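A.B. asks: A structural model of the following input is requested.
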Amino acid sequence: MLDTDFFRRWMTAAAASVEREANDLTELDSAIGDADHGSNLQRGFTAVTEVLEKDAPATPGAVLTLAGRQLISTVGGASGPLYGTLLR
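C.D. replies: Predicted coordinates for the structure are as follows:
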């Protein structure tokens, strides 16, 4: 069921994946960018999990909006607004 708990778990799983793959993402980014994509996403998704632990969004949309806002405000470069807007 696509309820609030599902989206909270989804964001937590995404954060764990980013944490696990941060070094590889940064290495891939170094070939064409400034080698900060993994660390930026890691910072952003850490902020997402922290705010979801602190706040209790009441709806699936509220979970996604809150996550999107965190990504926009904490992930540097173009990817923060890109991923954040996708969720909002």
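
A.B. asks: From here on, just use CA atoms for contacts and neighbour counts.
C.D. replies: Noted.

A.B. asks: all helices for the protein, in order.
C.D. replies: Counting by DSSP state H, one finds helices in the chain at the ranges 4-32, 37-54, 60-74, 79-87.

A.B. asks: want to put them side by side, so please do this one too:
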Amino acid sequence: MDEILTTAKKQIVKSNQKSNQKIISLIKKNSKITIRELSEKTALSESGVKKVIKQLKDNNKLIRAGSLKGGYWKAVDEN
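C.D. replies: Now for the predicted structure:
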């Protein structure tokens, strides 16, 4: 039973990492991309995209510059 849970947790972490990387990649290509567009391109729900973005912001990997409507996203390089 513990082995099944461990495997499931690893798969969830791997899936989250892929979502994070995909969203960062899309934002680097288009800093003005919308939540809706990210949702369409990642096959995540809009609330799922918002959750990933919140995690990325909390981990200082993503910042929002400007206003909600007229602003843009900026991926923070880890160099």
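
A.B. asks: I'd like the TM-score for the two structures, please.
C.D. replies: Here the superposed chains carry a TM-score of 0.33, computed using TM-score structural alignment, normalised by the length of structure 2; 38 aligned residues with a Cα RMSD of 3.5 Å.

A.B. asks: now the helices of structure 1 in TSV, with mean neighbour count?
C.D. replies: Shown next, in TSV, are the helices of structure 1 (neighbours: other Cα atoms under 10 Å):
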stretch	mean neighbour count
helix 4-32	16
helix 37-54	20
helix 60-74	20
helix 79-87	17
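
A.B. asks: in terms of contact, does P81 of structure 1 touch T74 like I think?
C.D. replies: No. Judged on Cα atoms under 8 Å, P81 of structure 1 makes no contact with T74 at a distance of 9.4 Å.

A.B. asks: Pull out the buried positions in the top helix by length along structure 2.
C.D. replies: When structure 2 is scanned for its longest helix (criterion: DSSP H), the result is helix 2-29. For helix 2-29 of structure 2, burial by neighbour count (16 or more other Cα atoms under 10 Å) applies to S19, N20, I23, I24, L26, I27.

A.B. asks: Which helix or strand lies directly C-terminal to it?
C.D. replies: helix 35-42 (DSSP states H and E).

A.B. asks: Hey, what's the angle from the longest helix of structure 2 to helix 35-42? Just curious.
C.D. replies: Relative orientation of helix 2-29 of structure 2 and helix 35-42, computed by axes from the mean of the first three to the mean of the last three Cα atoms, to 10 degrees: 120 degrees.

A.B. asks: packing partners for helix 2-29 of structure 2?
C.D. replies: helix 35-42, helix 46-58, strand 72-75 (3 or more Cα pairs under 8 Å, 6 or more residues apart in numbering; DSSP states H and E).
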